[in-house]
Structures are given as C-alpha cells and as structure tokens.
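Chemist: Here's a sequence, model it:
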Amino acid sequence: MVPSGVARHATGGTRSAGGSTRAVTRTLSDDPLGGTVRRTVLPSGLRVLTEAIPAMRSVSFGIWVAVGSRDETGPQGGAAHFLEHLLFKGTRKRSALEISSSIEAVGGETNAFTTKEYTCYYARVLDEDLPLAIDVMCDLVADSVLNDADVETERGVILEEIAMHDDEPGDEVHDLFARAVYGDHPLGRLISGTEETVTPMTRRQIQSFYRRRYAAPQIVIAAAGNLDHAAVVKLVRQALRGTPLDTDPAVPAPYRPASPAVRTKPAATLVEPKETEQAHVILGCPGIDRIDERRFALGVLNNVLGGGMSSRLFQEIREQRGLAYSVYSYASQYADSGLFAVYAGCAPGKVDEVLELTRAELHRVAAEGITEAELARGKGMSKGSFVLGLEDTGSRMSRLAKGELLYGNLMPVDELLRRVDAVTLDDVNGLAADLLGRPMSLAVVGPFDESAFAASR
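Modeler: Just a heads-up that it's a prediction; the model follows:
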C-alpha cells in the first residue's frame, strides 16, 4: 500500500527473470525546499538515492539495511546489534584501526545504529572526501571478516552495554513498556539482546545472519550534500565490485508489509523494583502503524498532549504543580503496529498523583477532544519541526533512506506539509476518542513492587 498522493517509484529498463540487466536511474524530485533527488537501481537490486545540495560543503553517506531486531528468532536475540558492532572490526582490505583512522584523518565521523526494523551505517565528511567515505563504508558493510577474536572482544563490549543500560532506569522503562504491550513478540524484546542470548552466540551464527540478511535487494544507500549522483553511483559500484554484494540481477525487496497486524497483549502492569531516587513511569497503549492515514493527525494530537512545553501534560504536571521534571508523550510506529504513551520521571511519592492527572487528561481529550487553537498550534509544531529538521545533510540523507526503505516512496516536502495542513479537528478528535479510550498498560521502574499498582489495573 502506498499513501495517497504519493507516486510509486518507476523503475523502467529491461529486466531479465531476476531483475534489471542494467542500472536504472530516475529523478524523483527537484524540491524547492531542497535539492535534486535521484534514484538508481543497480542490477543487483541495491538502490542508491542522492540529494544534491550544492550550497553545502559536506556530504552525509549512509548504508541502510532492512533488517533489525524484530527479524531475529528468540535464540538470536541481539544478533543484528552484535553484527553492527562487528562490521567495524575489519575487512579483507582494512583493519579496524584503518577503518576509523582513514575517516578521522580527514575530519570525518562514522557511526552506526540498530533499530527494531533496520540498521544504518553512516559517515559524514567534507564533499571532497566523499570517495573515501564511500569506499570505506561499502567495504565494511559488504566484506567484513568477522574474526573469532573480534567476536569475543565485542561480546564483552556488548555485555557491558547491556549492563550500562540496566543502570539507566529512564531507558529501561521504555523497554519494559514495550514488553507489556508486545510480550515475547520481537517488538517487545531488547534490541541489544540479553546476557542469556549474547553470551552463547557464536561466530558461525552471526556469520549466517550476516550473509542471509545483508543481501543487495535489502540495502538502500543514501547520500545528501554537495555531490553528483552519477559519480556516487559509479563509486558505489566500484567499491562493491567483487564483494558478496556484487550479485546476479535481482529486484529490490519490497518494504515491510503492514499486515497481518501484530497481536498485542491485554493491558498489563509491569514493575521493575529498583532503589532509585526517581521513579520512571510510562502509561500507554497500542497505537497505529507507519502507513496509517491517521499518522498526520497523530502527530498533531501528540504535540497537543505532551509534545512540548505548551502541551497539556507539561503545563498541568510540571508547570502548574511541579510534580515532575520530565513529562512528555510520544508515538512509535512500525510496519504493522505502533505505540502511544506518556512518560514521566518524578519522586516515588508523587507517582500516584502523576498517574491520576495523566489518566484524567487522557480521558478528557478522548471525551471532549482538543480546541481549534490547539489544532493550529499542533499543526504548526509538526510542520516546523519537520522543516527545521532538514537543515543538515544527515537528516536529509536519513529522509531519503527511510522514504525508500520504510514507505517505498519519497514524499515531497511540500506534499507532507500539505498533508499536515489538511488535518481537521474532526480527524484529531476522532483519533483521540479511539486511541485514548483503549485499555492502558503501565510500566514502572522504581522502589516499588507490583502490589503497589494493583488498584490501577
């Protein structure tokens, strides 16, 4: 399914049984709020998208793979994240030190991250150093050697990362909430895996995951900044020549389907007892998926409820009553599911009052809706945050890749702003009545046990 008002990518060209026999390039947009966006599909099914912004002197280059923690089986928990670490440890051409030092020597930076649905490896460099960045990043993603010694070294690093995460209750509560909603479904598991899954994981298991999942049709390469599209495509093809990503003709993999929808758990209360100075609570419910047409109304609703200092929850809980330092609402969206939740960090003795006020505000908005003034403010926040977020090459590169990888299209900036402007009061209030009227799950990390919240279930 493609959202209305957005055209599918046209590929054109001659195809064999497996895919195009030559690279096929299209201009997707010449955006007045950005640069010229072009897309090339290589014979292998790997896609290259660029946005040329001549006014910039830098380029952000990213390799995005359509695999994340939700693609793991239970025993594989943490494999995608483990692999993300290992790809920086060396290839047939470069050692780990050569990978990092070559980019840092020109003042660039590299990094990577794993999510539940995709993994990204990226570099940001001066425009003149883009050929180097392409060669290094393509090399590490396509041709890592995964030495046994490196597996053991990074296993220790990841176990430390997991332990560090456990010492951050403000982060842990979000994972606890996901487990309350999704249970043992992969969306409810930790991206990093656990000590029980990471400790026994072998190099052979990781290597198998690498070669099965990191296939050319699953990969999108995106770059934004002062660049030439044809030159980027040529450099990518040169960098991948002779690697496992230099494969027979194939077609790009479709973006992850939105059905069947993920089954969520009945509303639950999960408490992680910890002797913390501050309690961390999340109250929320299953939300909407990534391509639901109501996502623009959801952005407005989220802004009104807890999206900024002028939001209802911030004003009521922090500004007027001083009950919490941090309070906000948020929405997470996946291909086939989503979350909507309110987070608050407060003194343990204030948790009951914070929860009571939060529930009351959610019920009020569900029953009465928001006002015209709040609608206008919420829409303005959505448009402003989106446009201001495109002020650097990194965000523009990410926009290209996510459009291709997660939606199968790139929505022009003007079209996205138009879609926000088109949100009506009825749209938001209808969504609020549906979403905020759902049974709510509660996650708590702090000096409590579950019996402390038995009455709130």
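Chemist: For the rest of this, base every contact and every neighbour count on C-alpha atoms.
Modeler: Noted.
Chemist: Which of the helices or strands spans Glu272?
Modeler: Assigned by DSSP states H and E, Glu272 belongs to strand 269-273.
Chemist: For that strand, name the packing helices and strands.
Modeler: Strand 269-273 sits against helix 169-182, strand 441-446, with contacts defined as 3 or more C-alpha pairs under 8 Å, 6 or more residues apart in numbering; DSSP states H and E.
Chemist: and with 6 Å instead?
Modeler: Counting contacts by 3 or more C-alpha pairs under 6 Å, 6 or more residues apart in numbering; DSSP states H and E, strand 269-273 packs against strand 441-446.
Chemist: Just want the angle from the strand it packs on to helix 169-182.
Modeler: On the basis of axes from the mean of the first three to the mean of the last three C-alpha atoms, to 10 degrees, strand 441-446 is oriented at 150 degrees to helix 169-182.
Chemist: who touches strand 441-446?
Modeler: 173, 176-177, 267-274, 276, 279-285 (C-alpha atoms under 6 Å, 6 or more residues apart in numbering).
Chemist: What of stretch 82-92?
Modeler: Contact partners of stretch 82-92, identified using C-alpha under 6 Å, 6+ apart, comprise 96, 140, 143-145.
Chemist: what's the farthest-apart pair in those?
Modeler: Greatest spacing in the contacts of stretch 82-92, by C-alpha to C-alpha: Ala96 and Asp143 (12.7 Å).
Chemist: Tell me who's in contact with Leu270.
Modeler: Leu270 touches Ala443, counting by C-alpha under 6 Å, 6+ apart.
Chemist: which residue ranges form the strands in the stretch 151-300 of the chain?
Modeler: In the stretch 151-300 of the chain, the strands defined using DSSP state E, counting those that start in this stretch lie at 219-225, 269-273, 279-286.
Chemist: list the buried ones in the second one?
Modeler: Going back to what we said before, that points to strand 269-273. Buried residues in strand 269-273, counting neighbours by 16 or more other C-alpha atoms under 10 Å, are found at 269-272.
Chemist: Proceed likewise with the subsequent sequence, for comparison:
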Amino acid sequence: MSQHLPLVGAGQPGAELTAGQDGATIRRTVLPGGVRVLTEEMPGLRSATVGAWVGVGSRDETDGHHGSTHFLEHLLFKGTSRRTALDIAEAFDAVGGEANAATGKEHTCYYARVLDDDLPMAVDVITDMVTSARLDADELETERGVILEELAMTEDDPGEVVHERFAEAVLGAHALGRPIGGTADTIRAVPRAAVWDHYTWHYRPETLVVAAAGGVDHDRLVAQVGEALVAGGWELDVAGVPRARRASEPQTDGLPTEGVRLIVHRQVEQANVVVGSTGLSATDDRRFAMTVLNAVLGGGMSSRLFQEIREKRGLAYSTYSFAQGHGGLGLFGLYAGCAPGKVDEVTTMMVDELERMAHDGITAAELERSVGQLSGGLVLGLEDSGSRMSRLGKSELVHGEIMTVAESLDRIRAVTADDVRDLAADLASRPRSIVKVGPFDPRGEQ
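Modeler: All right, here's what the predicted structure looks like:
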C-alpha cells in the first residue's frame, strides 16, 4: 500500500512518516535543529547514494556575495579541521566510490555513491565537509583560478551561452536571472570574508536535508547523521524547525515588461537560438500539463519541432523545448542549433509550432503518445539510487511532498488536450524574448 507523503509542516523534530514505493520504502525523520533525513530503501541493492542538500542557491546571494554559492561547492572539497583535500579524495577512491557536488539556483548538493557497507564513511566525510569546511585563504585563491577557467570554458560553448543569456533576458534583474556560477567579474571580486559569511549564514541545521537511496537502513542513517553533525560542531537545538520552503506565489519584481532581443557574437560555424518567455513555478498545478506540452512540442524524435525542423526540412541537428520551474517563477523556451543563415527561418518555425498548439491544441494520438513517453521515462529514470536520492532531496526542498510513482503517473494521465492547449495559449501570450549566439554583428546581420 503506497502512502502520499506531505512534507510541509510534517511535524516536530523526530516525526517520522513511511511509505511503500515500487517495493522500496521511503522514510523521513526531522532531527533536533530542523535537519531532515529522508531515505528510500531499495531491496537487493548493494550500492547507496547519499546527498547533503543545502537550501541555498545563486538566487540567495546578496550584493558583495555574488558567486559565493559556486565558490563553496568547490571549497568544501578542499579540507576541513579533520581532513585535507587529499584525505577526502582518497576516502572515496579507496572504496571505488564517487563523490561530487552541484550548485543550482535554489539549492546545493554534495553527494556520493558507494557500496552499502561504505555508507557510514560517506556520511561522515560529506557531513564533515558541510559542517567544518576551513575555506583556507590559499586554497580559495587557487580555486578562484579554477573557477575562472570553468567560466571561460562555459563562455566557449555557444550552447551554454545561449541558455544563460536567455535566462538573463527573460528574468532581467530578478535574482533567478543571474548565472549559477557567477561571472568572471564577481568571482574575481568576491573576498574570502564574503564567502565565509555566506557559508556560516546558510549552512545551518534548518537548511540541511540529508537524502539517501539504495541499500540504506533509515534508523542507522539517522543515528549516523546526528552523530556526525554533533562531531562537526553544530548545535542541534531541540526547538529548531526546518526552514520553510520558498513561496510559490508568482513573482514579477525585476522582470522585463516586454520581450528582449539579444544577439551575442561568437565566431562559430553553427548558430544557437532560444526563443521563449517566463514559464511555470515548480509547484504550479499545471506542471504536469507542461510535461505533456513539452513532450508533444519538443521532447523527442516524434515531437513537432524535431519532425518539422529536422526530419522534414533538415534545418537543424538539435531542436527541442524545455521548461525550468523555480520558487514563484519559471522559464519556458524553444531551442535550435542551425546554420547562421537559417536562424530567422528556424525561429519562425518554432514560434509557429507553439502558436499552432495554442490555437488548435494537440491530437488524441499525440496525447496518448506523450503520456506513454513520460510514463516510461519516469519509471526508467528511477532505476538507480542516484536519481531516487535526487528525487527525495528536491521533493523536500522544492515541492513539499513526495509523490509515489503511481501518483505521478496518475497526474500525468489526468492531463487533457484542453489543458495543454490552454497552457500553450498562456505561454504564447507572454512577452517573448529571443537570444541568438553566432557570427552576427550587433544589428543581427551576418
């Protein structure tokens, strides 16, 4: 019997909920201080993935601290009061494990995949990194150079550039419009004191979610996490509660009132173009309709964009639609990579497909095919412990609930053709921005 897990206000420290999901068991405990521990035990699996999710991303940076979130992603691997950077690396290499981290606009995750017997080590090392990073001044300066090289690599990739500039164009002065990794200027300018302040302010018990999936025992993990946090010097106040998740109300402050047209010059053989607008927030009830819309419009080889632009006309190798949901705000866009001389034609075709969907809707066959595509993709995407760990962390921090696979499938299957047409009409009516990256001059001419 599967049980829906409402996470918002799920209780006081120590409260616990259980649910069965595809033969796995999901459990949740809130520790003193507000630290949340979620597990999904997958019977028969000998590996486990554990992640420490901190509810802070690039949108949370204040003036003088821009780039700090990405800086911390790097610096937490550079040593603690108990371990050197080499100690951290060797701990995972010695057991054939993998460790990494990822920074987002709204959260940061430090994670590791190991054999189930080595999970206590992974928990200890990652918790040590989160609670006791030294942020050594010399290491910071070394890593400043590494991050600048990473940003330079991104700037050399026109596909990365077009998506970053698109977010900036659509979201304008809103904090979500800033690049996750910062800019070369902000990384050069941010001092250690600002990074330290960002770390001590945001890396706290009430912001931390520890999620694990695979061969994991919930009670044992809860005990290990609690012990590791105390060893790291965190005070787990019994009165502490988890930080509330982000407001889901639509946010418009700082957004451009009109569409933006932006051209970025790059001397490349293939141009990249994205056209789109604001989208749906991460908790919008229409997000399931958005997944169906994306599948039909640009989500696979049978999608309208792929068939019209690539298969029938041969104008692009890659073309798709995408949606990104955040707290109170989102992005929706159409992408293509094509010959510079074909950019305007391809852009018109992409917009025409969206507007045709807004006017005429989708067919019953398209709806059935997209539901099948999404259903299969959802199940296949949860075949490994890493994807399930990520689902737990994001459910806690973003959605405030965990849906079982069956519940998610039901929500997808409940989407109607009218839902998709209405959403397409909404998206098509919004201020539309276009970003082109290629060998164009500032006036958009070749």
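Chemist: Can you say which of the strands of the stretch 151-300 of structure 1 is packed in most?
Modeler: Most buried of those by mean neighbour count (mean count of other C-alpha atoms under 10 Å) is strand 219-225; its value is a mean of 29.
Chemist: elements contacting that strand?
Modeler: If contacts are counted by 3+ C-alpha pairs under 6 Å, 6+ apart, strand 219-225 of structure 1 sits against strand 47-52, strand 58-65, helix 393-402.
Chemist: Quick one: distance of the last one to the chain centre.
Modeler: Computed by C-alpha atoms, centre = their mean, to the nearest Å, the separation of helix 393-402 of structure 1 from the middle of its chain amounts to 12 Å.
Chemist: residue nearest the centroid of structure 1?
Modeler: Central residue of structure 1 (C-alpha atoms, centre = their mean): Thr115, 5.6 Å from the mean position.
Chemist: what do we get in structure 2 for that one?
Modeler: Aligning on TM-score structural alignment places Thr115 of structure 1 opposite Gly104 in structure 2.
Chemist: right, and that match touches Arg59 too?
Modeler: No - applying C-alpha atoms under 6 Å, one finds Gly104 of structure 2 not in contact with Arg59, separated by 8.8 Å.
Chemist: residue contacts, the residue nearest to the centre of structure 1?
Modeler: Neighbour list for Thr115 of structure 1: Gly68 [criterion: C-alpha under 6 Å, 6+ apart].
Chemist: mind checking how far it is from Trp64 of structure 1?
Modeler: Here the criterion is C-alpha to C-alpha, to the nearest Å. By it, Thr115 of structure 1 lies 11 Å from Trp64 of structure 1.
Chemist: now do Gly74 of structure 1
Modeler: When distance is defined by C-alpha to C-alpha, Gly74 of structure 1 is 24 Å away from Trp64 of structure 1.
Chemist: before we move on, what about Ile221 of structure 1?
Modeler: Counting by C-alpha to C-alpha, the separation of Ile221 of structure 1 from Trp64 of structure 1 is 6 Å.
Chemist: What does Leu390 of structure 1 correspond to in structure 2?
Modeler: So Leu390 of structure 1 corresponds to Leu382, using TM-score structural alignment.
Chemist: residue boundaries of the helices in the stretch 151-300 of structure 2?
Modeler: Taking DSSP state H, counting those that start in this stretch as the criterion, the stretch 151-300 of structure 2 carries its helices at 158-171, 184-189, 192-202, 218-231, 287-298.
Chemist: Tell me the buried residues in the first one?
Modeler: Of the residues in helix 158-171 of structure 2, those buried under the neighbour-count criterion (16+ other C-alpha under 10 Å) are 158-159, 161-171.
Chemist: Show the buried residues in the contacts of stretch 82-92 of structure 1.
Modeler: By 16+ other C-alpha under 10 Å, those give 140, 143-145 as buried.
Chemist: From Arg266 of structure 2, how far out is the counterpart of Val181 of structure 1 in structure 2?
Modeler: Matched by TM-score structural alignment, Val181 of structure 1 corresponds to Val170 in structure 2. As judged by C-alpha to C-alpha, Val170 of structure 2 and Arg266 of structure 2 stand 21 Å apart.
Chemist: go on, Gly79 of structure 2?
Modeler: Counting by C-alpha to C-alpha, the gap from Gly79 of structure 2 to Arg266 of structure 2 is 39 Å.
Chemist: Equivalent analysis for Val123 of structure 2, please.
Modeler: Distance of Val123 of structure 2 to Arg266 of structure 2, computed by C-alpha to C-alpha: 44 Å.
Chemist: quick one: which of these two has more around it?
Modeler: Just comparing Val123 of structure 2 and Arg266: by other C-alpha atoms under 10 Å the higher neighbour count belongs to Val123, 23 against 20.
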